[in-house]
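Asker: attaching a predicted model along with its sequence, questions to come.
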Amino acid sequence: MVDPRTYRPAPGSIPTEPGVYRFRDEHGRVIYVGKAKNLRSRVSSYFADLTLLHPRTRQMVTAAAGVQWTVVSTEVEALQLEYTWIKKYDPRFNVRYRDDKTYPLLAVTVGEEFPRAFVYRGPRRAGTRYFGPYSHAWAIRDTLDTLQRVFPVRSCTAGVFRRQAQLGRPCLLGYIDKCAAPCIGRVSADEHREIVNELCDFLAGKTDVIMRRIEKRMLEASEELDFERAARLRDDLGAMKRAMEKQAVVLGDGTDADVVGVEVDELEVSVQVFHVRSGRIRGQRGWVVEHAHGVDAGGRFDPVLAVPGVVSDYLAQFYGGEADLAGATESGTDLAAAVPREVLVPALPEDAAELADWLSTLRGSRVSLRVPQRGDKRSLAETVRRNAVEALTQHKLRRSGDLTARSAALQEIQETLELDTAPLRIECVDISHTQGTDVMASLVVFEDGLPRKSDYRLYRIREAAGDGHSDDVASIAEVTRRRFRRHHEEPAVTPDDTDGPVDDEAEPDAAGAGRSTPTRRFAYPPQLFVVDGGRPQVEAAAEVLSELGVNDVPVIGIAKRLEEIWLPGEEYPVIFPRHGEGLFLLQRLRDEAHRFAIRAHRGARSRRMTTSVLDEVPGLGPSRRAALLEKFPTVSTLRAASSDDLCAVPGIGPGVAAAIRATLGSQDPAAAEPTEGAAPADTPGSDGAGADVGDSGRAVGDGGTSNSR
């Protein structure tokens, strides 16, 4: 590993003009290419404190042995030069949105004497027009089969074409009028070329012109009393309408646009793009790749900061590649189709103006780059983003479901942490609270790299509860002590020893602990104990284990800032390979503990708010209140309950029921007619996000105030 200070350029030697820079390794190979509006500012940022860099960036600067730069006149030139160098050198630290050539296209060989239409995969070639991409090859075959009734173009291979010409008879498609049979001279080359041009115009979006032309021919045939020909033309119109119906109209104004959706986490990004032509979705593509964006000045990952950088990388690489492919066909029509008039993105990058100018140069006319704010385009953008979220989720599920990947992850953790054995059982602790109130802790268990939900636990933090401030370190210590205090003993567990197994889908009980019937303690200790946090949290957990005499359970911490792994007593963290399966497994474990802790915290917060309202009801003691909360866990369900429903609760009589209804301002459900469009009341098991909770009941990440370590 190279110290970046050994090759850092001298102060003031880097120019302040726009340009492109290249990092090279000790063998002279280019490992990273980047562009900058100000070379001095951008290149100098790579030589900051290593702990503040993104893990991928830190790995790059420590693998490099030198940096070079080239000054250009404008930022648009820098953008073009960066794309050219990435294509030329293929640097291993540049994120590449590679087209794996699996997207099928409808190709028409307009350069041949008798052009043919067929399904095609692979690099584009001169003399051929391409339409798509389509998500499935069968969609192209189905569309082509329908359109060949109207446009009977040749679709056979060169060998079949020559054989049928020698035999002097057409193939099956020629007999059923789905091919004009130019092989036997049924139509001339010029007549077949006219059919091909009409097919290309239809596929290019000129549907109204073609349909009006055929409709005119149909009316002329009818006036001439040629009803058989008029009926064929009528059927042709129906076939074209069926082909158009298979492509849903999403933008009613006939817009040509590419709609981009992005979902990003600390390690990977999912990008989805819908190609909309003439208001219809003509194709869809998607990638899941690594990224190196989103780290703020303090070294923390922020997905909001990551999206603009991802958008900039994607637009430069994707449309540069599309322009190269379209340029290979020597067709201005294909070039205009490759770069649409409008590109809708989730966030504008810093170089949005330069990107728009560059895309306009590629297309030959003005290209608009913007974020949709309302209407159909905003709705479509949300749909594309949901596809990106689903693609990233499925990508992670495929990795977690792969036995080979799980085995590699456990082996990597063992080797990196120098454990005696692979950690087949890993436990992780996370804390969730709102400014020190309703502090809840979760303990999740992974066995063989998969969640074991029957062993999940919830803990209500006792020492930190009610103190009005947050102390994650003390909370971690308390959970560790309660988890391991019976580590060397074998007695039966009492309800006070642990909070019992928790059903992941069940609502915690009225007591707030989320416990079920007490059961035996964990069958065996973990091979690895993980806390969500950095060095202070790890030291606290290790100190508790030392006090309890537990020296056979290694403990580590995973910090969100840079995905660092902290070990007790170590001054510097352990850095896992960013692309490795080991870090991916630890992240999944941390995220699951985070999710489970937040869910428990939200439930506890909702119950506390409900309980505080019932404290005002005269004659309602703790026992009756607990019985009432067991059946009606939220204020909304209590307000909706009738007097008979309340009296059905043990210990609640007519007088107490009347007091409850008076305190809550309840209305008899029979007397209250719901208004049309009214929001439904929250129901049991809703995580406390009902109307009675208010803004504080929103989930973390949606503007709420919950904190979790």
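Answerer: Great, that's in hand.

Asker: okay, CA-based contacts and neighbour counts for the rest of this
Answerer: Fine.

Asker: following the chain past whichever helix or strand Arg378 is part of, name the next helix or strand.
Answerer: Arg378 belongs to helix 375-400 when elements are defined using DSSP states H and E. Using DSSP H and E, the helix or strand that directly follows helix 375-400 along the chain is helix 403-417.

Asker: what comes into contact with that next one?
Answerer: Counting contacts by C-alpha atoms under 8 Å, 6 or more residues apart in numbering, the residues outside helix 403-417 that touch it are 399-400, 419-424, 448-449, 576, 580-585.

Asker: same thing but at 10 Å, please
Answerer: Residues outside helix 403-417 that contact it (C-alpha atoms under 10 Å, 6 or more residues apart in numbering): 398-400, 402, 418-426, 448-450, 528, 554, 556, 565, 567, 574-577, 580-586.

Asker: and the angle for the helix holding Arg378 with helix 403-417?
Answerer: 70 degrees (axes from the mean of the first three to the mean of the last three C-alpha atoms, to 10 degrees).

Asker: what packs against helix 375-400?
Answerer: Packed against helix 375-400 by the contact rule (3 or more C-alpha pairs under 10 Å, 6 or more residues apart in numbering; DSSP states H and E) you find strand 257-264, strand 268-277, strand 280-290, strand 342-344, helix 403-417, helix 581-614.

Asker: please work out which of those is packed deepest.
Answerer: Across the helices and strands packed on helix 375-400, averaging neighbours per residue (mean count of other C-alpha atoms under 10 Å) puts strand 257-264 on top, at a mean of 26.

Asker: give me the angle between that one and strand 280-290.
Answerer: Using the same axes, to 10 degrees: strand 257-264 against strand 280-290 is 30 degrees.

Asker: comparison target below:
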Amino acid sequence: MFDIQEELKKLPDKPGVYIMKDVNGIVIYVGKAVVLKNRVRQYFQNSANHPPKVCAMVSRIHEFEYIVTDTEVEALMLECNLIKKYKPKYNILLKDDKHYPYIKVTMNEQYPRILKTRRVEKDGAKYFGPYSSAFAVNDAIDTIKKLFPIKTCNRNLPRDIGKFRPCLNYHIRQCLGPCQGEVNREEYRNMMKKICSFLGGQYDEILNDLKGQMETAAQNLEFEKAAQLRNKINSIVQLSEAQKVLSADGQDRDIIGFAQNATDLCIQVFFVRNGRVVGREHFVFEGEGNEDVRYSLSTFIKQFYNTVQFVPSEIVIPQEIEDSGIIEQWLTGKRGFKVSLRVPQRGELVKFVKMVVQNAEISLKLYGERLRREGSIHEEGLKELTKALRLECIPDRIESYDISNTGSSEIVASMVVFENGRPARDEYRKFKMKSVEEQNDYASMQETLYRRLSRARRESEGEDGQAKFSKLPDLILVDGGLAHVNAAQQIADELGFDLVIAGMAKDDRHRTRALVYKGSEYELSSNMPMLRLITEIQDETHRVAVQYNRKLREKRYTHSELDDIEGIGDTRKKALIRHFKSLAAVKKAEISQLLEVDGINQKVAGKIYEYFRK
């Protein structure tokens, strides 16, 4: 039998990789350590210092093994390979480990060709990319074929010169015909050098050349040729505008940004080659929203650059990460030239990182919206919620409450309703506190529930015929912990309602963390469907409360004496100010003058006149 405590004593003071396994011998985590003894022991010390995901992982460790390496770089490389091999449950897994497409110009051949490839080799050819998709590569190659009369066949030149009949491209002047010996090697290679400049984003020289040819053709009355050259110029201009210029230094770099919410992490990469954006890619890691982003970025960089064929000279990241020095050594060895990880502090690179972060936020938002459209998070989340709280049946109607206030003013509450796991916006209700004059979330929650449940009782007894609160919830969720739940439960008990009430607790970063129910907490980090559902409910409840609070504050700060006059609404108020230019002029106006304003009749004019003359 594997004795964890005894095995911990045997760990060496050397760098290496450790492998955690569950009771079935399945690898659940792979990690790297500078000193194996210190790193592995940390997992089995005080769990209060561990994030929820680590606690969940440690509880499943049945045994571990380790591999000693000579250097930290070797440990890093071995860690990447083992993660790729085992795909452990508790590692951040880069699911999309595809090889990105590149454009290859075979300048190592006498008569170079243009190819699409997914491998970058040290063979003397020039590579451009990576591109985000094969479609983008094909589109770029098609553009080149329109602009330059290159050969597209695979004939071995100069060996096959003159041995075959020319192809159709030769006859329609889309190929110079090197297979017929009609263009010398240097002339053809010069054209390929221009293509390399074009792929590198250096368009000015080519544009100037084409403009000169077009003007010459026009002067010689060769209008058809001039029109063809004009079309080529327009194609290059459109392409140059589509490729955003990020830097004038023309350097190759990848710019990385990230965005997190309560459940997920999105990492976005912009590929910048010769100072221009040639592609971008984003990766969403489910369940990593609450993890330390320094660790997440470090893990991502190791996995991502272990799979890509090309490593740029500079990788720009938004903040410092673990083992940056070791990662730089590894990437430098992989590339063959110096690679640096850079965290910009000022200048244009800071703006570029912010732009990438904004795109990561958009990608993460779209990912969440897609999940909601598919409906899986609602169905699975409700099932898990029912199981966790041990409810008799799935709660069809969930009411969620939150309090929002600004000091002692504009204390409000929101009641958000989810039916069958989806927002029922017609059922939303908002409350402005009447009995609570100072900031007190517990008292505010009690007033809100008292008013809501009392109204439900009156409607059921026929005293109120509006039926706005007649539907009772299968589950009430309050924003807060045990004290909030107890405050709400007290009101339900006093009014004689047998209701299921739970609290939505947040962490120190105000993110959904746990459900509080019957005096105990249910940690949500290990239950992704339930965490997604509760997070959506909590965020929506908070949004409605804050929005209502903000609306009341804006109304208070923009309040005018005209608002206190019966019959004066926003339209008439605007019309009066527009006509008289100021409130002071309205106060001095006679009834005849007031009647000149659009929308002001005799009755309203009299009320305005009397109000300001009192």
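Answerer: Nice, I can see it. Everything numeric here is computed off the predicted structure, so don't read it as measured data.

Asker: what's the TM-score here?
Answerer: Superposed pair, TM-score by TM-score structural alignment, normalised by the length of structure 2: 0.77. Supporting alignment: 579 aligned residues with a C-alpha RMSD of 4.7 Å.

Asker: re the thing from before, I'd like the helices and strands packed on helix 375-400 of structure 1 as CSV, with distance to Cys647 of structure 1 appended.
Answerer: As requested, these are arranged in CSV below (distance: least, C-alpha to C-alpha, whole Å):
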stretch, distance to Cys647 of structure 1
strand 257-264, 50
strand 268-277, 54
strand 280-290, 57
strand 342-344, 58
helix 403-417, 54
helix 581-614, 16
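
Asker: mean per-residue distance, the helix holding Arg378 of structure 1 to structure 2?
Answerer: In this overlay with structure 2, the average offset of helix 375-400 of structure 1 from its partner residues is 1.4 Å by mean C-alpha distance after the TM-score superposition for structure 1.

Asker: helices of the stretch 351-500 of structure 2, start to end?
Answerer: Counting by DSSP state H, counting those that start in this stretch, the stretch 351-500 of structure 2 has these helices, from start to end: 376-389, 441-460, 482-494.

Asker: can you put these in a markdown table and add distance to Pro51 of structure 2?
Answerer: Supplementary listing: the helices of the stretch 351-500 of structure 2 in a markdown table, determined by distance: least, C-alpha to C-alpha, whole Å:
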| stretch | distance to Pro51 of structure 2 |
| --- | --- |
| helix 376-389 | 21 |
| helix 441-460 | 28 |
| helix 482-494 | 21 |
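
Asker: Ile362 of structure 2 and Leu265 touch, don't they?
Answerer: No. Checked against C-alpha atoms under 10 Å, the pair Ile362 of structure 2 and Leu265 is beyond contact range at 12.0 Å.

Asker: what do these two both touch?
Answerer: The overlap between the contact sets of Ile362 of structure 2 and Leu265 (C-alpha under 10 Å, 6+ apart) consists of Ala259.

Asker: now the one helix or strand Leu325 of structure 1 maps to: buried residues?
Answerer: Using DSSP H and E, Leu325 of structure 1 sits within helix 303-328. Going by neighbour count (16 or more other C-alpha atoms under 10 Å), the buried part of helix 303-328 of structure 1 is 306-323, 325-328.

Asker: might one say that Val67 of structure 1 is in contact with Arg24?
Answerer: Yes. With contact defined as C-alpha under 10 Å, Val67 of structure 1 and Arg24 form a contacting pair (6.1 Å).

Asker: shared neighbours, these two?
Answerer: With contacts defined as C-alpha under 10 Å, 6+ apart, the residues adjacent to both Val67 of structure 1 and Arg24 are 30, 32-33, 61.

Asker: what is the nearest of the residues you listed to Ala126 of structure 1?
Answerer: Val33 (30.1 Å; C-alpha to C-alpha).

Asker: what does that closest one correspond to in structure 2?
Answerer: Matched by TM-score structural alignment, Val33 of structure 1 corresponds to Val30 in structure 2.

Asker: tell me which residues touch Gly336 of structure 2, please.
Answerer: Applying C-alpha under 10 Å, 6+ apart, one finds that Gly336 of structure 2 lies in contact with 311, 330.

Asker: check which residues of stretch 199-212 of structure 1 are buried.
Answerer: Using 16+ other C-alpha under 10 Å as the burial criterion, the residues of stretch 199-212 of structure 1 that qualify are 199-200, 202-205, 207, 210-211.

Asker: which residue packs closest to the residue mapped onto Pro133 of structure 1 from structure 2, ignoring adjacent ones?
Answerer: If you follow Pro133 of structure 1 across to structure 2 using TM-score structural alignment, you land on Pro130. Of all residues not flanking Pro130 of structure 2 in the chain, Tyr102 sits nearest, at 5.1 Å (C-alpha to C-alpha, 6 or more residues apart in numbering).

Asker: any idea how far Tyr111 of structure 2 is from that neighbour?
Answerer: In this structure, Tyr102 of structure 2 and Tyr111 of structure 2 are separated by 20 Å, where distance is defined by C-alpha to C-alpha, to the nearest Å.

Asker: neighbour count winner among the two?
Answerer: Neighbours were counted for Tyr102 of structure 2 and for Tyr111 using other C-alpha atoms under 10 Å; Tyr102 has more, 25 against 22.

Asker: wouldn't the more buried one be in contact with Leu115 here?
Answerer: Yes. Using C-alpha under 10 Å, Tyr102 of structure 2 and Leu115 qualify as a contacting pair, with a distance of 8.4 Å.

Asker: His601 of structure 1 maps to what in structure 2?
Answerer: Under TM-score structural alignment, His601 of structure 1 pairs with Asn549 in structure 2.

Asker: got the contact list for the closest residue to Lys126 of structure 2 other than its chain neighbours?
Answerer: Spatial nearest neighbour of Lys126 of structure 2, chain neighbours left out: Val105 (5.1 Å); criterion: C-alpha to C-alpha, 6+ apart. Listed by C-alpha under 10 Å, 6+ apart, the contact set of Val105 of structure 2 reads 112-116, 124-128, 192-193, 195-196, 199.
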